[in-house]
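Engineer: Need a 3D model of the sequence below.
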Amino acid sequence: MSTLHTGLKGKVALITGSTSGIGLATAHVLAEQGCHIVLHGLMTQDEGTALAAEFTTQYQINTYFSNADLRDPACIHEFMDAAVEQLGSIDILVNNAGIQHTQDVANFPIEKWNDIIAINLSSAFHTIQKVVPAMANKQWGRIINIASVHGLVGSANKVAYCAAKHGIVGLTKVVSIECAEQGITVNAICPGWVDTPLIGKQIDNIASDKNLSYNEAKYQLVTSKQPLPEMLAPRQIGEFVLFLCGGAAKGITGAALPMDGAWTAQ
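Structural biologist: Have a look, this model is predicted:
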């Protein structure tokens, strides 16, 4: 259980890509504080409504779910209008949704580039543009963009992902400057390796290819990039989001904050 941040009780948090992984863990962390939650992700409407009902029952909060296509600005606007209509406001925005495709630049599919830029970068612009006026009117808002260590460094075969995440860092900086006198903080979290099912598949492949145990393969994968031989748990990122929403972080804005096991310290 997180330390209680009493000032967050009753605030509304919208988290894109929150039906699994980092987004879902963040939703749980904020719901524990009494935040009402807007869930979003790749589920059917029935599945999402059921997940929202679980949150409502578990935390005694109000919830709303959408599976809006973040590639379409009109869908984003409709989704956010509906969320405000249902829950009254959006006080905390966590732009977490993201997709990945790895391939060398010469052969990178144009449609994959377009989808990654749309979901990983442009959707954050659209959600931020939508929430800033109301946050400014209230003189309070928290915008947290889940970037990546790849918003700070590059890796081969990740041209679209790195471009989008570097763009998220730039977007964060500009919006933080524009909103500095409006009670709104804007920050980017830049995780390194995070323990998710997708990474588990990579580890299984390494273990199989090199005849290693799962733990040996995991160690090899993680330390190929970062000195700390451990992956983050998704909840650790959620706890950092919570810290950035609290009073102690009021002076932190415009920052790209690594959680990368010293990856970028090298």
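Engineer: okay, CA-based contacts and neighbour counts for the rest of this
Structural biologist: OK.
Engineer: And the residue lying closest to residue 232 once chain neighbours are set aside, how far from residue 149?
Structural biologist: The shortest distance from residue 232 to any non-neighbouring residue, by CA to CA, 6 or more residues apart in numbering, is to residue 194 (4.6 Å). Residue 194 sits 11 Å away from residue 149, taking CA to CA, to the nearest Å as the criterion.
Engineer: three-state assignment of the closest residue in space to residue 258 that isn't next to it in sequence?
Structural biologist: Distance criterion CA to CA, 6+ apart; nearest residue to residue 258, sequence neighbours excluded, is residue 190 at 4.5 Å. Using DSSP: H, G, I helix; E, B strand; the rest coil, the structure places residue 190 in strand.
Engineer: Please provide the structure for the following sequence as well, for comparison with the first:
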Amino acid sequence: MTSSSVSTPRVALVTGTSSGIGAAVVKHFCELGHQVLAVDFNPAGKAIAEQAGAAFFEADLTDPDACRAAVADAVKRFGGVDILVNNAGIQHVASIETFPEEKWRQIMDLMLTAPFLLTQAAWPHMREKGWGRIVNVASIHAQVASPGKAAYIIAKHGMIGLTKTAALEGGEQGITANAVCPAYVKTPLVDNQIADQAKLHGMDEQEVIEKVMLKEAAIKRLIEPEEVAQLVAYLASDAAGAVTGSSFNIDLGWTAH
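Structural biologist: Predicted structure coming up:
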């Protein structure tokens, strides 16, 4: 999946872009010639976006108005939205019994409601052109569950439902929707989980990596963000026009058991 996957420069809106997968997607899209709006609540994301050649829009996507404003900004700058990559996410590790309600609501608002609202706002622009690509960065936890991550797992499972519904509604309008489901990727989100997982499981941090994060993996390493970005770029390309409603596991063999 190289630059040959893209035949026409497009307008892409990517969320959660200040680090990790989102930053890698922005960089790769810019290298492919797309016009990119990087959206993140962290103002530090502006420098990262501009270094890659993208525009930046600061937004807290737990606010519905901010979701609509992000799409409106892409339309104002570039004339529309052709590609939407819903990537923004957070994590909180706690048992169901102790999970804080405010964290539950924040995760649902950011990781399930925001992708729906962004899709809804971008849809008319894709429909008008008869071409659109929606790529939802889910997780292998959209396919399987682990203890201590109820809100994250439920939101990611819901994202698969959104993906399938968008695929069915968009098929006749030239809009595809697919999900990417990585296992543990070398990102700050994963780094920040290690201490929490260690506390939850009564392990040291190295044990968490070996016995929790990589336990089910056939390939014993973390995934590089750029590897996920390559798959996202393919699904956002002209070459993937017949691919929709699918979930692509990039999971080091986790689900091969």
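Engineer: hang on, the earlier thing: trace the residue nearest to residue 258 of the first structure over to the second structure, please.
Structural biologist: Aligning on TM-score structural alignment places residue 190 of the first structure opposite residue 181 in the second structure.
Engineer: Could you give the number of residues near its match?
Structural biologist: 22 (other CA atoms under 10 Å).
Engineer: didn't it look like it was pressed against residue 252?
Structural biologist: No. In this structure residue 181 of the second structure lies outside contact range of residue 252 using CA atoms under 8 Å: 10.9 Å.
Engineer: In the first structure, what stretch matches the longest helix seen in the second structure?
Structural biologist: Using DSSP state H, we find that the single longest helix of the second structure is helix 150-170. Aligning helix 150-170 of the second structure against the first structure (TM-score structural alignment) gives residues 159-179.
Engineer: Pull the contacting residues for the residue nearest to residue 53 of the second structure when sequence neighbours are not counted.
Structural biologist: Excluding its sequence neighbours, the residue lying closest to residue 53 of the second structure (CA to CA, 6+ apart) is residue 30, at 6.1 Å. By CA atoms under 8 Å, 6 or more residues apart in numbering, residue 30 of the second structure lies in contact with 36, 52-54.
Engineer: Tabulate the residues you listed in a markdown table, adding columns for distance to residue 66 of the second structure.
Structural biologist: Formatted as a markdown table, the contacts of residue 30 of the second structure follow (distance: CA to CA, whole Å):
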| residue | distance to residue 66 of the second structure |
| --- | --- |
| 36 | 17 |
| 52 | 23 |
| 53 | 23 |
| 54 | 19 |
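Engineer: so which of these is the most crowded?
Structural biologist: Ranked by neighbour count (other CA under 10 Å), the contacts of residue 30 of the second structure have residue 36 at the top, with 28 neighbours.
Engineer: which SS class is that residue?
Structural biologist: Residue 36 of the second structure ends up strand, using three-state DSSP.
Engineer: Is it correct that it is in contact with residue 15?
Structural biologist: No. Using CA under 8 Å, residue 36 of the second structure is not in contact with residue 15; the gap is 10.6 Å.
Engineer: about what we covered before: so what touches the match of helix 150-170 of the second structure?
Structural biologist: 100-105, 113, 116-117, 120-121, 124-125, 136, 145, 147-148, 150-155, 184-188, 253-256.
Engineer: Then stretch 12-25 of the second structure?
Structural biologist: Under CA under 8 Å, 6+ apart, the answer for stretch 12-25 of the second structure is 26, 29, 34-42, 44-46, 48-49, 71, 74, 81-89, 186-189, 225-226, 228-230, 232-233.
Engineer: Whichever of those residues end up buried, select them in PyMOL.
Structural biologist: Applying 16 or more other CA atoms under 10 Å to the contacts of stretch 12-25 of the second structure, the buried members can be selected in PyMOL as follows:
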select buried, resi 26+29+34+35+36+37+38+39+40+41+45+46+48+49+71+74+81+82+83+84+85+86+87+88+89+186+187+189+225+226+228+229+230+232+233
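Engineer: among the contacts of stretch 12-25 of the second structure, which are in strands?
Structural biologist: Taking DSSP state E as the definition of strands, the contacts of stretch 12-25 of the second structure contribute 35-40, 83-86.
Engineer: Quick one: the helices in the stretch 151-257 of the second structure, in order.
Structural biologist: Secondary structure of the stretch 151-257 of the second structure (DSSP state H, counting those that start in this stretch): helices at 188-201, 205-207, 225-235.
Engineer: And the second one, what's buried?
Structural biologist: When you say that, I think you mean helix 205-207 of the second structure. 205, 207.
Engineer: The longest one too?
Structural biologist: Burial within helix 188-201 of the second structure, assessed by neighbour count using 16+ other CA under 10 Å, is assigned to 189-190, 194-198.
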